[in-house]
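Asks: Provided below for reference: sequence and predicted model.
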Amino acid sequence: MTYGFDTLQVHAGARPDPATGARQTPIYQTTAYVFRDADHAAALFNLQEVGYIYSRLTNPTVAVLAERVATLEGGQGAVCCSSGHAAQIMALFPLMGPGCNVVASSRLYGGTITQFSQTIKRFGWSAKFVDFDDLDAVAAAIDDNTRAVFCESIANPGGYITDLDAIAGVADKAGLPLIVDNTSATPYLCRPIEHGATLVVHSATKYLTGNGTVTGGVIVDSGKFDWTASGKFPSLSEPEPAYHGLKFHETFGPLSFTFHSIAIGLRDLGMTMNPQAAHYTLMGIETLSLRMERHVVNAIKVAEWLETHPAVAEVTYAGLKSSRYADRVPRICPKGAGGLFTFRLKAGYDACVKLVNALDLFSHVANLGDTRSLVIHSASTTHRQLTPEQQTAAGAGPDVVRVSIGIEDADDLIADLDQALKQAAG
């Protein structure tokens, strides 16, 4: 039987606990698991049998979350890890090697730009940042050492919507996997695999959990990419010495990336999600559709009001009719353009700082996707490490304020913005 999204967000991956009958998924707060006998232990370690060995690799609570997110995204499997940043490294880990590069959108979260432009150099990897609205530039950036194409479905901070179908076409032509960060959209608003994505990554810290209590990440594997076709992905196509020459793609087929990420990625990188974080995220996902609907309704109302304010130079929300991305909403995000966007103040940097300081109902935090409305001046915080040119390219220039619209009464949010804008102009 085929179930709808609202049913799957509550039930996917979960069954009543067989030991106690508990209806909510228990927190399995354990490090290790007892083997039936020596043969059972050997089969688990040889990847001949699926089961639990050690919670750095797999845990029953975390496994329910992985299955639920994979189901909601329409993927074959998923791996949960310790943060959204961990999910990005985990997604690249089986694909990359020294001298390899990833072609990435210039419109990314500032921390991702720093991770890709600076930190991954320590692995011998590199990134090329391109405007993903320019398909010819994306294609031109791909070379023989490129191993992945990376973008966000709804880009943080500006709320720009990527034309995933077009980007997937460029990646497919080059024989490369497309990795899509779907944090800002969630699978309720956008399902990147249906638009050609190979892998989908999430910061579960944001909308999936939805209440600012968890740090976590998820990688969803579409199961649709042929890792053996080009010879560029030996970790998945060639014999693995640590498992007596086992070939992941040959052995596990559409689940090869998922099994590799657990058996090698989590084993050796240790970027593990703890079971309590998985439990909180599962509870958050149960109301995902309800929250996202309210985020969208509120974001439209607030963005339309801001667009008419004399102190505001521009509002980037793709849900506005005036947005140059408005035509992408019905195709890529048919249920709405999310709750994240920016606006520019005519008075510049200092006015942005005054605005943030004057807001009362909005919380000034380095987060998004909370039930509470959040605000930040990206140029002085999340994108502070970037050059002015990078900040502008990412949509986080000095005159830009980012808001994550929550599920409060929209009129109250507008009133708070109104009084803060008056103080900023004062």
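Replies: That came through, no problem. Numbers count the residues shown, from 1 in each chain.
Asks: every contact and neighbour count from this point should use C-alpha atoms.
Replies: Noted.
Asks: show me what contacts the residue minimising distance to the centre of the chain?
Replies: For the chain, the residue sitting closest to the mean C-alpha position, by Cα atoms, centre = their mean, is H202 at 2.6 Å. Counting by Cα atoms under 8 Å, 6 or more residues apart in numbering, H202 makes contact with 84, 87, 181-183, 217-219.
Asks: confirm that it sits in a strand.
Replies: Yes. Counting by DSSP: H, G, I helix; E, B strand; the rest coil, H202 falls inside a strand.
Asks: and it, how close does it get to D144?
Replies: H202 is 28 Å from D144, where distance means Cα to Cα, to the nearest Å.
Asks: repeat for P94
Replies: Distance of P94 to D144, computed by Cα to Cα: 17 Å.
Asks: and what of K173?
Replies: Shown here: K173 relative to D144, a distance of 13 Å by Cα to Cα.
Asks: and what of T61?
Replies: Here T61 is placed at a distance of 41 Å from D144 (Cα to Cα).
Asks: still on that earlier bit, any chance of the contacts of H202 in a markdown table, plus secondary structure, distance to G339 and neighbour count?
Replies: Listed next are those as a markdown table, based on DSSP: H, G, I helix; E, B strand; the rest coil; distance: Cα to Cα, whole Å; neighbours: other Cα atoms under 10 Å:
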| residue | secondary structure | distance to G339 | neighbour count |
| --- | --- | --- | --- |
| G84 | helix | 19 | 24 |
| A87 | helix | 22 | 27 |
| D181 | strand | 16 | 27 |
| N182 | coil | 13 | 23 |
| T183 | coil | 11 | 27 |
| G217 | strand | 20 | 28 |
| V218 | strand | 21 | 31 |
| I219 | strand | 22 | 31 |
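Asks: structure two is appended below for comparative analysis:
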Amino acid sequence: MSGGSTDRGFTTRQVHDGDRAHGGSPRVTPIYLTAGFSFDEYEQATAHFGAGDGFAYTRTGNPTVSSAESALASLEGGSGALLLASGQAATTVAVLSLAGAGDHIVSSRHIYEGTRGLFLDNLSRLGIEVDFVDDIRDPAAWAAAIRPETRLLFAESISNATNRLIDVAAISRVGRERGIPLVIDNTFATPYLFRPIEHGADVVVHSASKFLAGQGAVLGGAIVDSGRFDPIASGALFPHLVAPGRRGAPSIADRVGGNARLAYARESVAPRLGPTPSPLNAFLIAQGIETLSLRVDRQSANALAVARWLEKQPGIAAVDYVGLPSHPDHELATEILPRGFGSVFTITLAGDESTARRFVEALEVFTHMTHLGDVRSLVLHPGTTSHLQLSEEEQAAVGVFPGTLRLSIGIEDASDLIADLATALAASGAAVGGPLSSAHAQVTV
């Protein structure tokens, strides 16, 4: 699915570039809630299965899904997009389109725990190994981790949960010199704040359940490809993209050129593993995309106001928000995130888990739940939820302590959010300069 006109503004494209991409008279793309599509002519079936023309079965394509894909490709500046059932499905399909048994991944240490578990627990059973980079800002550290079997580099544009950044341009050059693609999870930043492909990334993945949908009602994921697959530089690493097909058919690279990675994901990996998105979910994600910039603008502004207030409060040991000068990656953030610094970050109370419990239970405007990117402000205690399976040392290595809480800031009035946090802070009994302050500083600075 090709992107729309890139000479229009971001907000104009997010409203217009998906809904008319596939014809028809409705102003809003209808929900094609059907398992399959009838063929008007006998030859039409052959054309679909031979050349991929038209639609036949929702597992391989659907007009509502395609409309959302077109909008996403346009906003990320990619050559095409693939919508899937969840963000986890998007990461899995993207990785399995590049790596197989005997291959290797180099990943940032600072990633979503679901992705970390996928790499360590699931892909290892398929013979795919992973090494994690600790000093993620250092291109030499990434280069040192690469092996002859390495098939992709993986990182997040704004990390979960302590807002660590990488220099996408520098790390992508490390991979490009070796024919290895850089895959970026852009969920936290969204294409409104940051477009990794413009900085050299090759593949972008999203949990569309979060900011893209915005309303917290549906699940979805997406892969966006740069369209820059180079069979000369990378063909030896990815023979499945350059080798002839069955019965002497042209290779995927011969058929679609630079779009070979996405075509393989669409034709071979996604339909066979089956993480098909519901057309209803695709419709709601596309509707959310139409207001993405408005929501993210508001959420980022709210987050900056909240983070600045929190940093000044007694009882707060640390605020890990990249929009604050105290964050180790703030200088890079001012260069690559001119529209805002995002709205998901962690705070660490000067106390222990019981302090965090009292804080969470006192909140009334914030919702306690496992989600982020919602229009509502959310809170979660990573140490007893998302990062529960990590040892104390592993948690500390990624900036998670007993008093750490993840905040996802919504679109409410900032004054109400601050008042809610002030009430919770008083109820928590957090002490000034608690025992976690120095430990946190040693890990994150």
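Replies: On my side now, so go ahead. Computed from a prediction, not measured in an experiment: that's the story for all the values here.
Asks: quantify their similarity with the TM-score.
Replies: The TM-score (TM-score structural alignment, normalised by the length of the first structure) is 0.96; 423 aligned residues with a Cα RMSD of 1.6 Å.
Asks: can you show me which of the contacts of H202 of the first structure carry over to the second structure?
Replies: Counting by both residues aligned by TM-score structural alignment, their matches' Cα atoms under 8 Å, the second structure reproduces these contacts from those: 84, 87, 181-183, 217-219.
Asks: quick check, nearest of those residues to F257 of the first structure?
Replies: Comparing those against F257 of the first structure with Cα to Cα places I219 closest, at 9.9 Å.
Asks: show me the strands in the stretch 101-250 of the second structure, by range?
Replies: Assignment of strands within the stretch 101-250 of the second structure using DSSP state E, counting those that start in this stretch yields the ranges 104-108, 129-133, 150-156, 182-185, 203-207, 221-225.
Asks: circling back: now the aligned residue in the second structure for the residue nearest to the centre of the first structure: how far from E113 of the second structure?
Replies: Under the alignment by TM-score structural alignment, H202 of the first structure pairs with H206 in the second structure. According to Cα to Cα, H206 of the second structure stands 15 Å off from E113 of the second structure.
Asks: max-length helix in the second structure?
Replies: Counting by DSSP state H, the longest helix found in the second structure is helix 292-311.
Asks: matching residues in the first structure for the very next helix or strand once past that one?
Replies: Next helix or strand after helix 292-311 of the second structure toward the C-terminus (DSSP states H and E): strand 316-320. The aligned range for strand 316-320 of the second structure in the first structure is 312-316, by TM-score structural alignment.
Asks: next one: stretch 409-416 of the second structure
Replies: Under TM-score structural alignment, the match for stretch 409-416 of the second structure is residues 405-412.
Asks: what sits against the closest residue to L212 of the second structure other than its chain neighbours?
Replies: The shortest distance from L212 of the second structure to any non-neighbouring residue, by Cα to Cα, 6 or more residues apart in numbering, is to I289 (5.3 Å). With contacts defined as Cα under 8 Å, 6+ apart, I289 of the second structure is in contact with 14-15, 71, 212-213.
Asks: now do the helices in the stretch 151-300 of the second structure.
Replies: Along the stretch 151-300 of the second structure, counting by DSSP state H, counting those that start in this stretch, helices occupy 168-176, 190-193, 231-234, 239-242, 252-256, 260-264, 270-273, 279-289, 292-311.
Asks: so which of the ones you listed is nearest A356 of the second structure?
Replies: A356 of the second structure lies closest to helix 292-311 among the helices of the stretch 151-300 of the second structure, at 14.7 Å (Cα to Cα).
Asks: give me the mean deviation of that closest one from the first structure.
Replies: Taken over the aligned residues, the distance from helix 292-311 of the second structure to the first structure averages 0.5 Å (mean Cα distance after the TM-score superposition for the first structure).
Asks: tell me the buried residues in that helix?
Replies: Going by neighbour count (16 or more other Cα atoms under 10 Å), the buried part of helix 292-311 of the second structure is 292-293, 295-307, 310-311.
Asks: for L374 of the first structure, give me its contacts.
Replies: 362-365, 367-368, 403-406.
Asks: nearest to T342 of the first structure among those residues?
Replies: When these are ranked by distance to T342 of the first structure (Cα to Cα), V403 comes first, at 6.0 Å.
Asks: tell me which element S74 of the second structure falls in.
Replies: helix 63-76.
Asks: returning to what we had before: between the contacts of H202 of the first structure, which is closest to A347 of the first structure?
Replies: Taking Cα to Cα as the measure, A347 of the first structure sits nearest to T183 out of these, at 31.1 Å.
Asks: aligned to the closest one, what sits in the second structure?
Replies: Using TM-score structural alignment, the partner of T183 of the first structure in the second structure is T187.
Asks: chain neighbours aside, what residue packs nearest to that match?
Replies: H206 is the one closest to T187 of the second structure (Cα to Cα, 6+ apart), at 4.9 Å.
Asks: so how far is P191 of the second structure from that neighbour?
Replies: H206 of the second structure sits 10 Å away from P191 of the second structure, going by Cα to Cα.
Asks: quick one: buried residues of stretch 306-326 of the second structure?
Replies: Within stretch 306-326 of the second structure, the residues that qualify as buried are 306-307, 310-311, 314-324, counting by 16+ other Cα under 10 Å.
Asks: what is the end-to-end distance of that stretch?
Replies: Taking Cα to Cα, the first and last residues of stretch 306-326 of the second structure lie 15 Å apart.
Asks: quick one: residues in contact with that stretch.
Replies: Stretch 306-326 of the second structure is contacted from outside by 162-164, 304, 327-331, 333-334, 340-341, 344-351, 414, 417-418, 425, 429-434, 436-437, 440, using Cα under 8 Å, 6+ apart.
Asks: nearest to G77 of the first structure among the kept ones among the contacts of H202 of the first structure?
Replies: Within those, the smallest distance to G77 of the first structure is 8.6 Å, found for I219 (Cα to Cα).
Asks: that closest one and A91 touch, don't they?
Replies: Yes. Counting by Cα atoms under 8 Å, I219 of the first structure touches A91, with 6.6 Å between them.
Asks: identify the contacts common to those two.
Replies: 199, 201.
Asks: read off where stretch 346-360 of the second structure ends up in the first structure.
Replies: Using TM-score structural alignment, stretch 346-360 of the second structure pairs with 342-356 in the first structure.
Asks: repeat that for stretch 76-85 of the second structure.
Replies: On the first structure, the counterpart of stretch 76-85 of the second structure by TM-score structural alignment is residues 73-82.
Asks: what's that stretch in contact with?
Replies: Outside stretch 73-82 of the first structure, the residues within contact range by Cα under 8 Å, 6+ apart are 62-63, 65-67, 69-70, 87, 187, 191-194, 215-223, 254-255, 258, 261-262, 266, 271-274.
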